[in-house]
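>>> need the 3D shape of this:
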Amino acid sequence: MLKTVAAVVIDQFAPFEFGVLCEVFGVDRTENGVPAFDFRVCGERPGEPIRTNVGAMLIPECGLDAVPDADLVAVPAADLRDDYPPAVLDTLRAAAERGATIMSVCSGAFVLGAAGLLDGRHCTTHWRHAQQLLDRFPTILLDPDVLFVDDGDIITSAGTASGIDACLHLVRRELGSAAANAIARRMVVPPQRDGGQRQYVELPIPESTADSLAALLTWMLDHLKTEHTIAELARRAHMSERTFARRFVAETGTTPAKWLTMQRVLHARQLLEDTPLSVEEVADESGFGSAGLLRHHFHRIVGVAPKEYRRTFGTAHEVPR
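I've put the predicted structure just below:
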């Protein structure tokens, strides 16, 4: 069970990536049904300021002695350097040896690599630093095209916002879909994005404008049972079909059809975990319409059949027929 989270910060760390950890694990969301986390901000010298890479300072309340009993030890991005603090590396090694889950956000993967935790392991980092990470740690199994990699007790994420994807994935893995969806809704982000970071390589990040699809995506999540066409969604977004299709891919990393299928599978997974609905009823409630179509997409995305998934993760028993 994921209860205690230690965020380990070093000099010149990135405040956004650190903020992702704070937002997911440090905010009390018990009123939304999410268990409270014991969130600790840890530095080598508690009570002393640590510089960010944007000119601000942070004073960690905890030292590295608050890390040993943490279930999750997370390292946000920081400016790259030749050497990392030996005490931090020793702390990460000790945490890994006792079985804690270790996570990095963006270039935090270099800290994990320096601790020897990525040797022979599947991992990722920001696409700009991917080759440099591989050059420094040639035994790693790097995938530069994904948003995050879950290699069991080691989770690494790509650039910046993909840290949100990795954190929500871990919450979903450890606490279930309902908790991950509740956090995502409060953060106003998709519970799970499709696609990888290949789409961002050498391309500009789309400008944030009033044409953002956030409101439409929320509406689609609330109407998963509705059949949607590109023309109808484009009208609702007040865009031409061509502009809508281009902006949808820019904001979500995938097409409307693939995004909708993914969200329907996520909703079906939550229903399988938390309700006694039959597979046929889950298919209807999640917008697939038929159990056969649900089984096809569920197995393709999750890797197992709906009934097998329920046997493993379900908290409610299916109603006998």
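
>>> C-alpha from now on. contacts and neighbour counts both.
Will do.

>>> show me where the stretch 1-150 of the chain has its helices.
15-21, 86-97, 109-114, 130-136 (DSSP state H, counting those that start in this stretch).

>>> now distance to R51 and mean neighbour count too, for these, in a markdown table please.
Formatted as a markdown table, the helices of the stretch 1-150 of the chain follow (distance: least, C-alpha to C-alpha, whole Å; neighbours: other C-alpha atoms under 10 Å):
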| stretch | distance to R51 | mean neighbour count |
| --- | --- | --- |
| helix 15-21 | 10 | 20 |
| helix 86-97 | 16 | 16 |
| helix 109-114 | 17 | 24 |
| helix 130-136 | 23 | 15 |
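
>>> one more, so I can put them side by side:
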Amino acid sequence: MQKIAFLIYPDFQFMGLAAATVFEFANFEVPEPIYEISYISETGGPIPTSLGMALDTEAFRRADFDTVIVCGGNGVVDASPGVIDFVRLALTQSRRLASICTGAYVLADAGILDGRQVTTHWAYARDLQERFPKVRMKEDRIFIVDGSVWTSAGMTAGIDLALAMVEKDLGADLARALAKKLVLHHRRAGGQSQFSALLEMDAKSDRIQSALAYARDNLHTALSVEQLADAAHLSPRQFSRAFRSETGQSPAKAVENLRVEAARLMMEQGRHPIEVVARETGFADRERMRRAFLRAFGQPPQAIRRNAQLTYQA
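Next up, the predicted model:
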């Protein structure tokens, strides 16, 4: 039985506990439950959450857990000396030590993140880097594994972190089955960006949203302005004007962003040759895809794949 402990403190962000559901559902998929979940705090007893309700906890005295996960808060987390001492102990006694969202501040305060590649919620990444300059911040990643230390972005990224842990423990097939059971669109790789091209464009009207959805579903095609305008039930001229007004981008630039996002996901999660990725995502050839990656990420596709593979070498 693997013991999974969620370390919490007053006013921790309640959504971090969504990661616990991954381990709960993993127990349903195996003949005998493999995970035992605990909620621990410095004092024990009821601890108020960010929503105001309280969660009953055990006082931490030992760190003999397989995995300790430090939950985040709704801002910068100032950990008590007792919590700092505990996570330092957990680093030596637990197989994995992890943080969700701004829980990374706790690990950084303890000196655990010095020299390590880490991530956290995008809104706090640069602040954490400034406070702890020895940290090697990767501010746009979903989660990162550096040795025995795992860190994730904010909010739902904790679910991706937990799924990756289950994959390490029980295999990729079970992790995919859990993602499906949890009604996730797809299981995000650790190297995947926290940012979504569709969210960044934030189209307001149904017509422009329909055009974007059409583009996303047909990236393998040429996707002319005329096609997108037809999907939006507008003339090409009306469409181009409305699209730029709502998204701040030209249709061509938006389509490139969607292609790059889809290609990056394929590079991170599969081993398809670059030519196949370029073809499936609508780039005419690998050179055009390479130039688009350099514009978007400052790195060629091969570097993106290499970074994603390093994420799992823990």
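
>>> closest to G163 of structure 1 out of the helices of the stretch 1-150 of structure 1?
Of all those, helix 15-21 sits nearest to G163 of structure 1, with 6.7 Å by C-alpha to C-alpha.

>>> so what does the closest one touch, helix or strand wise?
Helix 15-21 of structure 1 sits against helix 162-175, with contacts defined as 3 or more C-alpha pairs under 8 Å, 6 or more residues apart in numbering; DSSP states H and E.

>>> please repeat the previous calculation with a cut-off of 10 Å.
For helix 15-21 of structure 1, the packing partners by 3 or more C-alpha pairs under 10 Å, 6 or more residues apart in numbering; DSSP states H and E come out as strand 4-8, strand 38-42, strand 72-75, helix 162-175.

>>> now those in JSON lines, with distance to L134 of structure 1 and mean neighbour count?
JSON lines is the format used below for the helices and strands packed on helix 15-21 of structure 1 (distance: least, C-alpha to C-alpha, whole Å; neighbours: other C-alpha under 10 Å):
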{"stretch": "strand 4-8", "distance to L134 of structure 1": "23", "mean neighbour count": "24"}
{"stretch": "strand 38-42", "distance to L134 of structure 1": "28", "mean neighbour count": "21"}
{"stretch": "strand 72-75", "distance to L134 of structure 1": "19", "mean neighbour count": "26"}
{"stretch": "helix 162-175", "distance to L134 of structure 1": "20", "mean neighbour count": "21"}
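
>>> need the ones you listed in a markdown table (columns: distance to H129 of structure 1).
Formatted as a markdown table, these follow (distance: least, C-alpha to C-alpha, whole Å):
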| stretch | distance to H129 of structure 1 |
| --- | --- |
| strand 4-8 | 21 |
| strand 38-42 | 25 |
| strand 72-75 | 16 |
| helix 162-175 | 15 |
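
>>> of all these, which one is nearest L216 of structure 1?
Minimum separation from L216 of structure 1 across those (C-alpha to C-alpha) falls at helix 162-175, 19.8 Å.

>>> and after that closest one, which helix or strand comes next?
Next in sequence after helix 162-175 of structure 1, counting helices and strands by DSSP states H and E, comes helix 177-187.

>>> contacting residues around the counterpart of F86 of structure 2 in structure 1?
Under the alignment (TM-score structural alignment), F86 of structure 2 pairs with T91 of structure 1. Residues near T91 of structure 1 by C-alpha atoms under 10 Å, 6 or more residues apart in numbering: V8, L64, D65, V67, P68, V73, E97, A115.
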